[in-house]
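Asker: With the sequence up front, the predicted model follows.
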Amino acid sequence: MNDDKWRREVSRDSERLKEAERSRRSLLVQTVFLGSLSVLFLAPLLAGAYLGRWLDSLGEGYTVRWTVNLILLGLALGVFNVYLFIRKYW
């Protein structure tokens, strides 16, 4: 291996390492991403719980039919939101 070829390979490898370092996600970016996932998952879940509880309180007697159903719907919607978000941005 001649000297010129060796220098070109070292230079190329050095550029690859620098590019990998620049494209690495920082801790702050990862924290914001995780917070966004949490909001996307919990917002429909909590909205379903509150809406279901309110609808159950309108009826007579004790029932949790609306609450359970809307919590499950919120859970499914939250999982779908997280899936779409990860697929688009990660």
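Answerer: Yep, that arrived.
Asker: make it CA atoms for all contacts and neighbour counts henceforth
Answerer: Noted.
Asker: and Val39, how many neighbours?
Answerer: 14 (other CA atoms under 10 Å).
Asker: so how far is the host helix or strand of it off the chain centroid?
Answerer: For Val39, the host element (DSSP states H and E) is helix 27-58. In terms of CA atoms, centre = their mean, to the nearest Å, the centre of helix 27-58 is found 12 Å from the chain centre.
Asker: what comes up buried for that helix?
Answerer: 37, 40-42, 44-46, 48-50, 52-53, 56 (16 or more other CA atoms under 10 Å).
Asker: Second structure for comparison follows:
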Amino acid sequence: MKPLQRLRGRVEQQTRRMRRAEKDRSSLLAQTVFLGSLGLTLCLPIVAGAYLGYWLDGLSPGYSVRWTVGCILLGVAVGGYNVYRMIQE
């Protein structure tokens, strides 16, 4: 009878685990919000870098896009790092 009790305990444990997993499963709305947050986390530093670079280029005489391109690339790096950190959590 002892093996039967162990089997019953394992089955009950697996049943509880499956019910908990079903209850904790993310909904479509939660997944959409997460993906939207990832998109904003990536895009906001890029856009901020573009505006900052454009403003810095406007301070110097003549036509130049050095600051704009540099700040956009910096924004891509910062946004990528932010997304990486967000996915790790």
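Answerer: Sure, I can see it. These numbers were taken from a predicted model, which means no experiment stands behind them.
Asker: Now the most centrally placed residue in the first structure. Nearest residue, chain neighbours left out?
Answerer: By CA atoms, centre = their mean, the mean C-alpha position of the first structure lies nearest to Leu37, the distance being 3.3 Å. Among residues not flanking Leu37 of the first structure along the chain, Val82 sits closest, at 5.9 Å (CA to CA, 6 or more residues apart in numbering).
Asker: Just the residues contacting the helix or strand containing Val82 of the first structure, thanks.
Answerer: According to DSSP H and E, Val82 of the first structure maps onto helix 65-89. For helix 65-89 of the first structure, the surrounding residues in contact (CA atoms under 8 Å, 6 or more residues apart in numbering) are 37, 40-53, 55-56.
Asker: Swap in 6 Å and give it another go.
Answerer: With CA atoms under 6 Å, 6 or more residues apart in numbering as the test, helix 65-89 of the first structure has contacts from Leu37, Phe41, Pro44, Leu45, Gly48, Ala49, Gly52, Arg53, Asp56.
Asker: that older thread, how near is the residue nearest to the centre of the first structure to Pro44 of the first structure?
Answerer: Distance, Leu37 of the first structure to Pro44 of the first structure, by CA to CA, to the nearest Å: 12 Å.
Asker: And Ala76 of the first structure, by the same measure?
Answerer: 9 Å.
Asker: same thing with Asp13 of the first structure?
Answerer: Distance from Asp13 of the first structure to Pro44 of the first structure, by CA to CA: 47 Å.
Asker: Arg53 of the first structure now?
Answerer: Following CA to CA, the distance that separates Arg53 of the first structure from Pro44 of the first structure is 14 Å.
Asker: and Pro61 of the second structure, helix, strand or coil?
Answerer: coil (DSSP: H, G, I helix; E, B strand; the rest coil).
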